[in-house]
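Chemist: okay, sequence plus prediction incoming.
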Amino acid sequence: MSVLPSSLPRTAPKTLTELYDCAIIGGGVSGLTLALQLAQAGRTVVLFEKETYPFHRVCGEYISMENYDFLCRIGVPLAEMNLPKMTRFTVSSPTGEALHHPLDIGGLGITRYELDQLLARLAVQHGATIQEGTKVTDVVFANEQLTITVAGGATYRARTACGAWGKHANLDSKLKRSFLESSRQGRQFVAVKYHLQVPDFPRDLVEMHNFKDGYCGLSPVPGGLTNCSYISDVRNLRAHGNSVAEMERQVLMQNPLLRPYLQEAQRAGKPPIVISQITFRERSTVETHVLLLGDAAGTIAPLAGNGMSMGMNASFLLYGLLLDYLDGRISRPELEQQYTQAWRRLLLLRITAGRLIHQFFGRPALTTLAIRFLKRIPGLTNQVLKLTHGKSY
C-alpha cells in the first residue's frame, strides 16, 4: 500500500519581516524530520528545498530499523506501507568471492520519491512552511539572528538556521568551509542511482558488490523494484569518456556476481541520477552559527550503516537542543558547543568506521583478503556491522 500523497499542500510563507524560530536549508530526510519535530512542538519553521516534491535522489533507500520507533512517533505509518524488510547481507569482492551473513538489526526499503514527499506533507500539516523550488544563495548572522537570502532576492529571518543541503552545495563555498580546499587535492567520487526490475530479487536481502575503485549496493524497494546505487572513483568515469554506460560495461561488470543484474535486468522509471565531486573529508558541525546535519556535517560513506538513518538520528539530537535554546535554557554558544560534542559522541565512530571500510572496498586484493578473513570469523563480521549501525531512539 502506498501512502504517497497526490500533491504537497501549499503553505503561504509568513511576511518576510516575521522572525521564524528556525530556518532549515535542504529538504532531505534530516532536514524534513527536523522541521516536522519542530512544527509538532509548535515552533515556527521554514524549510527551503531547491527541487519540487516528489523527486528521486541518489540514495541507497535503506533505513536501518534503529529509526523505526522514531519515524512512527513523528507520524510515518510504516506498519501500513508493506515495505520490504532486509535481514540478510551479501558482500562480494571484484573477483566474485562472496560473504553471506545475517543482518541482525535489519532495515526497511523505501524510495526517497515516496518518503521525502510524505515527510514534507506531514511537516506542512503541522504548520511548517516549506518553500519548494527555492534555492538559498546566502546566510548571514547579525544581531543574534540569521538572514537567509534566496534566488530572486527575497530574504527570511530566523532565530536559528540549520544546514541539511547534502554532500555539496554552493553554500559550502559561500561559508568558506575548510574542507573544500583539501577536497580539491584528494580523491573524488561519483555516485549513480537507478531502479531495476529484478523479478526474483529477495525482499529480505541487501547485496554489496565491489569493483575496481568502487562498490555497488542492491536492495529491494516497494513496487517490486530493486534499488541499484553505486559509488566509483571519478577516474573510472573519466577513463571511459564520462559515459556511465561504458564505465558499467568495462568496470562494474568485471564482478561476475554484479554482471547479471546490469546486463539482464531492465531499468525502471527515469534514467540514472548522477552526482559528482563527492569527497569523504572531515567536516564541521557548525559554520558561522549555521548548525549542520546529515551529509553537510560529515559526508557519510555508504558503508557507514546508511546516511538516511544517521541524518534522522542527528535531527532528533539537534531538535532537543534547539528547544533548549529557543526556550532560553542554554545560550547560543552552549547550543553550538553541546551539539558539536553530542554529534561526535553519537555519529563520529560510525562515520569513521565507514570511511575506514571504504578504504578497503574497491581494492580487489584487499577486499578479497578481507572477505576470506571475515568468512572464517563470523563474530568479527557481527562486530563490524555493529560499528556501522546504531541503537533505537
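Modeler: Thanks, I have it. Residues are numbered from 1 along each chain as shown.
Chemist: CA atoms for contacts and neighbours, from now on please.
Modeler: Fine.
Chemist: what about the helices in the stretch 151-300 of the chain?
Modeler: 170-174, 179-185, 234-238, 244-250, 259-264 (DSSP state H, counting those that start in this stretch).
Chemist: adding another structure so you can compare the two:
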Amino acid sequence: MKKIAIIGGGLAGLVSAVRLSRMNFEVLLFEKRQYPFHKVCGEYLSNEVLDFMNREGLLPTNYDFPQINKFQISALAGQSLTMPLDLGGFGISRFVLDDFLANNARESGAQIIENTSISEVAFIENQFELKSISGEVYHADLVIGAYGKNGVLDKKLERNHLNYEAPFIGVKHHIKTDFPRDLVALHNFEGGYCGIVAIENDQFNLCYLGRREDLKRAGSVEEMEAQVLKVNPFLKSIFENAEFVHEKPVVINAFSFRPKKLIENHILMSGDTAGLITPLCGNGMAMAIHSAKILSDTIAEHASSEQWDRQGLEAAYTARWNATFKRRLWVGRKTQSFFGSKWSSKAALLVMQRSPWLAKKIMKNTHGKPF
C-alpha cells in the first residue's frame, strides 16, 4: 500500500485525507494543533462545492447552516451597494467543519497525528523523509503540503514568495448581533476590508484583512479596530453593538497574496499553500476543497503501478490546477487593488452602482463553477 503524508489539517488536507483513505492509500496527516480549534477564515462557503460535499458526505447534517443569497459592500465613508448572489453559499465555522472532517478522515482509515509540526522534508531515492520539530522521523511515498498561508516549511524550501513583503494580517471574531442571516457583507476600511456572515448557533463570523503596519502603529488589535475599522460607519455600528463570544480574537500575522509554486521538491501543494485567493474575488474555503478533489483524483490516476508516475502526476496536477485556479487568483489580485482605501473603494463602488453588468461580473468571479 502506498503511503501518503499530508502536512496540515485544514480543508485541503482533510478533504484529501478522507478521499485518499477511501481510495485505499495509507494516509498520515500531521496537524500542529488539536481538533477542534478556531482559525482565521471568512467562514462563507460558496455553493460551488455543495453538490460535491453532499455526494462525498463531507458536511455535518446536525446543523441548520444559514443560506446566503445577498451581498453587500461598503466604502469607507459608508456608501454601500447590495445585490443578489446568483450562486450564493452558506455560513459554517471552521471549528465545526474541520472537526467533522477530521473525524470523517479517521473513520475512513487516515491516521491523524495532532500537536505535531513537520519542520523538514527530504526527497531521497524516490522516497520522502519527514522530520518533526520534536525529532520524530516518518517516511512516505508522496507528500502533500496543505499547511496554509505560511509555515515553517516555506523557509526550509526557500519558496519564492518569501522574498517579498508579507504586509497583511487576518483577524477573526465570533459575535452575536442583529444582522440579516441571508446576507454576506464586505466593509472597506483604510488598508483592508472586513466581512460579516452568519454561521451556526445564531452566531456571526466577523473577519477582516488588515495591514501589519496599522497594527504595529496602534499597538493592539482593539486599538487598531478603534482607530482604523470604526471609521466605516457600518463597522462602527457592528463593533459597538455586538456581543463578542470569545474573549480574544484569532489572529494570523504576516502573509501576502503573491503567486506561489505549485510543486516544491516534489511536494504537491494544495489549498492556501498552493495559492492564496483574495477575499474580494474568491472563496478560499471552496478553492481549498476543490484543489483537494483535483489532487486526490490525479494521484489516484497515476498510482496504478508499483512505481509512481511522478513526472506524469506532477504535470497533470499542474495543468488541472492552472486551468481551474490560475485566472481566478489573478483576477483576485487585480480586483483587490481597487479596494481598501478611501478614494479607490468609493470610486469602485460608484462604478459598480452605475454598471450593474460590471457589478454582476465581479460577483460572478467570487464564485467558481459547481463541480
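Modeler: Everything's here; your move. Since the model is a prediction, treat every value here as computed from it, not as a measurement.
Chemist: ok, which of the helices of the stretch 151-300 of structure 1 comes nearest N210 of structure 1?
Modeler: helix 259-264 (11.3 Å; CA to CA).
Chemist: quick revisit: now the helices of the stretch 151-300 of structure 1 in TSV, with distance to G96 of structure 1 and mean neighbour count?
Modeler: Shown next, in TSV, are these (distance: least, CA to CA, whole Å; neighbours: other CA atoms under 10 Å):
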stretch	distance to G96 of structure 1	mean neighbour count
helix 170-174	39	14
helix 179-185	32	13
helix 234-238	19	17
helix 244-250	16	15
helix 259-264	10	14
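Chemist: dump the ones you listed into a markdown table; add distance to A158 of structure 1 as well.
Modeler: As requested, those are exported to a markdown table (distance: least, CA to CA, whole Å):
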| stretch | distance to A158 of structure 1 |
| --- | --- |
| helix 170-174 | 17 |
| helix 179-185 | 26 |
| helix 234-238 | 39 |
| helix 244-250 | 42 |
| helix 259-264 | 47 |
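Chemist: which one of those helices lies nearest to V91 of structure 1?
Modeler: helix 259-264 (14.2 Å).
Chemist: now that closest one on structure 2. Mean distance?
Modeler: With mean CA distance after the TM-score superposition for structure 1, helix 259-264 of structure 1 departs from structure 2 by a mean of 0.9 Å once superposed.
Chemist: can you find the partner of D154 of structure 2 in structure 1?
Modeler: For D154 of structure 2, the aligned residue in structure 1 is D172 (criterion: TM-score structural alignment).
Chemist: now K334 of structure 2
Modeler: In structure 1, K334 of structure 2 lands on L356 (TM-score structural alignment).
Chemist: and if you look at A347 of structure 2?
Modeler: So, by TM-score structural alignment, A347 of structure 2 is matched to L369.
Chemist: for K149 of structure 2, list the residues it contacts.
Modeler: Contact partners of K149 of structure 2, counting by CA atoms under 8 Å, 6 or more residues apart in numbering, are F255, D272, T273, L276.
Chemist: circling back to that earlier point, and the nearest residue to the match of D154 of structure 2 once chain neighbours are set aside, how far is that from A297 of structure 1?
Modeler: Closest residue to D172 of structure 1 apart from its sequence neighbours, by CA to CA, 6 or more residues apart in numbering: L180 at 7.7 Å. Separation of L180 of structure 1 from A297 of structure 1 (CA to CA, to the nearest Å): 13 Å.
Chemist: next one: Y230 of structure 1
Modeler: Taking CA to CA, one finds Y230 of structure 1 at 21 Å from A297 of structure 1.
Chemist: what's the matching range in structure 2 for the top helix by length along structure 1?
Modeler: Using DSSP state H to define each element, structure 1 has its longest helix at helix 307-326. Using TM-score structural alignment, helix 307-326 of structure 1 corresponds to residues 284-303 of structure 2.
Chemist: buried residues in that stretch?
Modeler: 284-299, 302 (16 or more other CA atoms under 10 Å).
Chemist: now do the strands in the stretch 201-350 of structure 2.
Modeler: 204-211, 243-244, 250-255, 263-264, 267-269 (DSSP state E, counting those that start in this stretch).
Chemist: ok, which of these comes nearest V96 of structure 2?
Modeler: That would be, of the strands of the stretch 201-350 of structure 2 and by CA to CA, strand 204-211, which comes in at 12.9 Å.
Chemist: average offset of the closest one relative to structure 1?
Modeler: Looks like 0.6 Å for strand 204-211 of structure 2 (mean CA distance after the TM-score superposition for structure 1).
Chemist: biggest strand in structure 2 by residues?
Modeler: strand 80-91 (DSSP state E).
Chemist: have a look at how far, on average, it is from structure 1.
Modeler: Mean deviation for strand 80-91 of structure 2: 0.7 Å (mean CA distance after the TM-score superposition for structure 1).
Chemist: residues making contact with that strand?
Modeler: 43-48, 65-74, 197-200, 349, 353, 363-364, 367.
Chemist: repeat for stretch 247-262 of structure 2
Modeler: Here stretch 247-262 of structure 2 has contacts from 38-40, 149-150, 159-161, 164-174, 212, 268-270, 273-278, 318, 333, using CA under 8 Å, 6+ apart.
Chemist: first vs last residue of that stretch, how far apart are they?
Modeler: OK, stretch 247-262 of structure 2 end separation, CA to CA: 37 Å.
Chemist: identify each buried residue in that stretch, please.
Modeler: Neighbour-count burial for stretch 247-262 of structure 2 [16+ other CA under 10 Å]: P249, V250, V251, I252, N253, F255, S256, F257, R258, P259, K260, L262.
Chemist: what's in contact with the longest helix of structure 1?
Modeler: Contacts of helix 307-326 of structure 1 (CA under 8 Å, 6+ apart): 21, 29-31, 33-34, 37-38, 61-64, 66-67, 293-295, 300-301, 330-332, 335, 338-339, 342-343, 347, 393.
Chemist: residues touching A198 of structure 2, list them.
Modeler: P66, G91, I92, P180, R181, D182, L183, V184, F204, N205.
Chemist: make a ChimeraX selection of the buried ones in those.
Modeler: Typed into ChimeraX, the next command selects the buried ones out of those (criterion: 16+ other CA under 10 Å):
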select :66,91,92,181,182,183,184,204,205
